[in-house]
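**Student:** Below are the sequence and a predicted model for it; my questions follow.
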Amino acid sequence: MRIGAEVCSALDTLPRVCRRRQVKLKSNTASTARTPGPVQDFDVVIVGAGTAGCLLANRLSADPTCRVLLIEAGGKDDYLWIHIPVGYLYCIGNPRTDWLYQTDADPGLNGRRLRYPRGKVLGGCSSINGMIYMRGQSRDYDRWAEQVGDAAWRWEECLPAFLAHEDHWRGASEHHAAPGFDPKGARAGGEWRVERQRLSWKILDAFSAAAQEAGIPATEDFNRGNNEGVGYFEVNQRSGWRWNAAKAFLKPALLRDHRDNLQVWTGATVSRLLIDTDADGAPRVTGVEALPLGGGAPLVARARQEVVMAAGAVGTPSILQRSGVGEGAFLHGLGITPVHELPGVGGNLQDHLQIRAVFQVDGVPTLNTLAQTWWGKARIGLDYALRRRGPMSMAPSQLGAFTRSSERYAWPNVQYHVQPLSLEAFGEPLHSFNAFTASVCNLNPSSRGRIQITSADPEAAPSILANYLSTEEDRQVAADSLRLTRRIAAMPSLAPYRPREVKPGVQYQSDEDLARLAGDIGTTIFHPVGTCKMGRPDDPLAVVDSRLRVRGLRGLRVADASVMPSITSGNTNSPTLMIAERAAGWIRQDRG
């Protein structure tokens, strides 16, 4: 968004004390401790230093007898804009922090292609995402338990894993944890900071009141198992700074605890898994091959216990496919020798598609006009420099709502991200008039896509086809959601500001018009999951079992968002941490 250029240009007004604080923060960031040799042996090798990988490295290296290697294709998280919350605008689309993926032309989007950001830096997507803390609904996890045939994935079994690392501003309670809180007598939680946002907007308060008039109850907490309601999102920040997984989990292990048994390789792209056979002829993953940044001989890391894939819903299936693991006929067509037949690798892709509605308003300030004057920019910069508050501390979306798109649903099936600004598209300038944007997404889409590599070359971008809006149900939810947005905008609490629909436009009224329109204007919220899904033993498309072990391949586990059999009802970063927390426990158990 050009909001990055306009709001963030306020940095020129920051006092020197703020700049010194930023430099100090960068120098304290977790980093690699040693240069790797050509072949090294470890107990556990973790591929991907993103949200899941950072937590896994912390938990597994807590055992001083376990030698752990964490491999990241990107660099250190020492880029200034990672840490200032609004700096995500400078991280998305930046090769320093983003893989720069794009989707294929999508029939459901009327042939459009979308930018598909994925973090390529320590902390992964937690370094560039919207910072929203959201677990989803209890029914999501109960559904997982049914899909995989294992009650261990029910909500009440997953909740302790959320609590195990949470540091919530409210303190310890039935639903939240703080430093020192110990849910099951195993260990204290506390690394993953959750705070209230450090801002409020009159127009967002009015939208909240209007949503309540439309039948959506107010809520102060979206994370108790039923997230129905409207309120301000909680965020992963600490005192106005982004709190990413590298700072939460790697920094303590490397810089505070000085764990000699943990190595972190940055700038190393994993090209393939190394697969051998056990004495009984069964295939086993014995390590990985990585290509160092700038060229040179491949690096080999051997794993005595196991390799854990934490490269995400795009990266993990891509590495598996390059290693000969996937659908044999497809791999053979790319000149890759199939090693292990797993046709589900790369399939079952799910994502949240948001449909943005823009309403022009009168008589109330929004960021559109505040960020367009020199004085407005100065106020924004000073507010952040002096108090770590205001627009520079804000997540991409501030107000949220969960509700039902129609009476057909017994649970909240749509989510709103509401913002005190508007623009034509990501990367474009803010509008010159005051406005708010209400983006709505289908939480449980029935459309399914796929990830496929296009070459054995690890530098070649994969083919990403999300198949958005490919089912009649998804198209109907899109049409109903836009009508719901209009109903909220027509409520009395917004009437003083005379909201007028600028985008998509009141001329679109029929189901057919609105569904087609959704394809024209819908964009991803960057929540890809499911491409190495867990499932029952009789599910031919399941890639991992309920303990996240890859079927038919010893010594290999997947512990990231790709294992989700179905997408969670909300933002997916914190559920990914929960998955990693559970995987770490099972890896420790298997270690004995």
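**Tutor:** Structure's in. What do you need? Numbers count the residues shown, from 1 in each chain.
**Student:** C-alpha only now, for contacts and for neighbours.
**Tutor:** OK.
**Student:** ok, V418 touching I203?
**Tutor:** No - using CA atoms under 8 Å as the test, V418 is too far from I203 to be in contact (9.9 Å).
**Student:** so what sits against both of those two?
**Tutor:** With contacts defined as CA atoms under 8 Å, 6 or more residues apart in numbering, the residues shared by V418 and I203 are F436.
**Student:** number of nearby residues for S510?
**Tutor:** 11 (other CA atoms under 10 Å).
**Student:** Pasting the second one now:
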Amino acid sequence: MYDYIIVGAGSAGCVLANRLTADPSKRVALLEAGPKDKSPLIHMPVGIALLANSKQVNWAFETEPQEHLKGRRLFWPRGKTLGGSSSINAMVYIRGHKADYEHWGQAAGTDLWGWDRALTLFRRLEDNERFGPDAYHGKGGELSVSDLRSVNPLSRDFVRAASHVDVPVNTDFNGETQEGLGLYQVTQKNGRRWSSAQAFLRGAEKRPNLDVLTDARVTRVVMDGKRAVGVTLNQGGEYRQLRLNNGGEVILSGGAVNSPQLLMLSGIGDSEELRKHGIPLVHHLPEVGKNLVDHLDITLMHAANSRLPIGVAPSFLLRGVSALFSYIFARRGFLTSNVAEAGGFVKSSPSCERPNVQFHFLPTFLKDHGRKVMTGYGYTLHICDLLPKSRGFIGLKSPDPLADPLIQPNYLSDPEDIKTMISAVKFGRRVLAAPTMALHSKREVMPGNSVSSDDQIADFIRENAETIYHPVGTCRMGVDPESVVDPELKVRGIEGLRVVDASIMPSLVAGNTNAPTMMIAENAADILLGNVTVQARVMTPTPTADTTDANYSVPRAVEMERR
């Protein structure tokens, strides 16, 4: 019997397990569908290039055919191991823009989810190697944030291109301003990946009041009426139940794909959708799985005229052997690279109030998530629309709890998104044409010089765009009755059940989602432990404004008290 059962040991789940077991009187189970995070490819940063092919630690989902991407099904890697996606991601530490959290606070009707509170939590979690403690950064937290130990010369020249495209060099994307080009800080410690499992679970998993179960696939939440009382799980082909103590809670932390799927499998969701699959209705909550939003990404590639990049070529073998020794004995060299070493945030148009495009620069060829090997030497610029308007959903393909869910992102369904992407590609080309980058280029490989008009660029995007791994929003938090969870992250209409992961985001942050997800878990832990109190009132009438607009606001219906 447990006081808390946490489903999913990813970016959020590991934080929760750490915080909730700090009270020795509380017994906690942390359940992970995947294996332990023992693979050396997880801990050696450059191993990211190979993790997309590892179905052992990767859900390897696939979307439905995308109407606006020429009917293609997109590959959706998601972490399936201790640490979740923080164990297979590019380790880029980005919080997002202040305006993102101002919108969250408005959507939730409380400063508990606003920028000032978020910044406090980010600083608490962080142990920054270069910055802090100061107004924006923290020291002494569990999450190690550091500079890359060995930066490729091409990444530095990418940053130097800033002056040629009229944007600043930014030495701290998580500081006062976001705009500019710069080197990314990463979630690494001493040249190794520092996942949520490394940061928060390693120190907690020895506690006697924490049980960590791996290869444990939760198939449904066990309900007694409209109260969660436990979970059913499949481990090693055998089904069994874990139960809660009186007053205990199940916490779903499976992410934007798995959490809504599990709610629906448990009878919580749109009644028509559940009826279609023969699932008994527990509670009609039609927004479960809706509001799916993700960053769509397109890549530009150049063949290099030197051997400076990380390459796949016979001439690179000797360098690789040297790098292996450097990594083993000094934790330096290109094996410590997160691959996405540099990047930036820019405005696709001067009329934009804030950056709406993000770059990730890779001093190597990387195509199709690393699943297709490109030989030779080159470099890649990933370009994504930070503030997409298109919305999709997560649904069920079948009532089989071991089947993959239906994933329908509806990329580019809003015509404004393709316009932004076209402008972003043009901006990216300007950066790569700057003198500091042009000196490295032999030729543009993707899309190639034959692609120049807006129509040609749009066609290139529709043929090649992919996810950059930031799905959120499918269990949307809000103060309105239509939201899936309230500002305390309680599932509406259900007792003893919360969702704590990226699925609760009311809107997508303008940046990478790993750090914000950890922050969500830290806030949730404070709520669960009684460190903050939320007093909510039902909102009527329901707001009808466009909640994707950063200027959207609702009346303050929640007050926060700090104890």
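**Tutor:** Everything's here; your move. From a predicted model like this one, the values you see are computed outputs, not experimental measurements.
**Student:** Next, the TM-score between them, please.
**Tutor:** Here the TM-score for the pair of chains, by TM-score structural alignment, normalised by the length of the second structure, is 0.91; 530 aligned residues with a CA RMSD of 1.8 Å.
**Student:** can you pull out the helices in the stretch 101-250 of the first structure?
**Tutor:** Using DSSP state H, counting those that start in this stretch, the helices of the stretch 101-250 of the first structure run over 138-148, 155-163, 202-213, 245.
**Student:** counterpart of the last one in the second structure, which residues?
**Tutor:** Helix 245 of the first structure falls opposite residues 196 of the second structure when the two are matched by TM-score structural alignment.
**Student:** Would you pull up how far the matching stretch lies from the middle of the chain?
**Tutor:** 12 Å (CA atoms, centre = their mean, to the nearest Å).
**Student:** do stretch 456-475 of the second structure as well
**Tutor:** Counting by CA atoms, centre = their mean, stretch 456-475 of the second structure comes out at 15 Å from the chain centroid.
**Student:** Which stretch of the first structure is it matched to in the alignment?
**Tutor:** Against the first structure, stretch 456-475 of the second structure falls on residues 513-532 (TM-score structural alignment).
**Student:** Give the buried residues for that stretch.
**Tutor:** Under the neighbour-count criterion of 16 or more other CA atoms under 10 Å, stretch 513-532 of the first structure has 514-532 buried.
**Student:** Please apply the same query to stretch 442-462 of the first structure.
**Tutor:** 442-456, 458, 461-462.
**Student:** Now, those residues that are in helices?
**Tutor:** Counting by DSSP state H, those place none of their members in helices.
**Student:** P309 of the second structure pairs with which position in the first structure?
**Tutor:** So, by TM-score structural alignment, P309 of the second structure is matched to T366.
**Student:** same question, T63 of the second structure
**Tutor:** That one, T63 of the second structure, aligns with T103 by TM-score structural alignment.
**Student:** try I328 of the second structure
**Tutor:** Match for I328 of the second structure (TM-score structural alignment): A385.
**Student:** Which secondary structure element is home to that match?
**Tutor:** helix 374-387 (DSSP states H and E).
**Student:** Can you name the element that comes right after that helix?
**Tutor:** strand 399-403.
**Student:** What segments of the stretch 101-250 of the second structure are strands?
**Tutor:** Taking DSSP state E, counting those that start in this stretch to define them, one finds strands in the stretch 101-250 of the second structure at 126-128, 143-145, 180-183, 188-189, 192-193, 210-213, 216-224, 227-235, 238-252.
**Student:** Can you name the next helix or strand after the helix or strand harbouring D513 of the first structure?
**Tutor:** Using DSSP H and E, D513 of the first structure falls within helix 511-521. Heading C-terminal from helix 511-521 of the first structure, the first helix or strand you meet, by DSSP H and E, is strand 523-524.
**Student:** Just want the angle from the helix ranked longest in the second structure to strand 342-346.
**Tutor:** Assignment by DSSP H gives helix 415-433 as the longest helix of the second structure. Put simply, helix 415-433 of the second structure runs at 130 degrees to strand 342-346, going by axes from the mean of the first three to the mean of the last three CA atoms, to 10 degrees.
**Student:** neighbouring contacts of helix 415-433 of the second structure?
**Tutor:** Contacts for helix 415-433 of the second structure (CA under 8 Å, 6+ apart): 158, 161-162, 164-165, 298, 300, 348-349, 357, 359, 381, 383-385, 388-390, 412, 437-438, 454, 457-458, 461.
**Student:** The spatially most central residue of the second structure and D100 of the second structure, how far apart?
**Tutor:** In the second structure, the residue lying closest to the centroid (CA atoms, centre = their mean) is T513, at 3.4 Å. Distance, T513 of the second structure to D100 of the second structure, using CA to CA, to the nearest Å: 12 Å.
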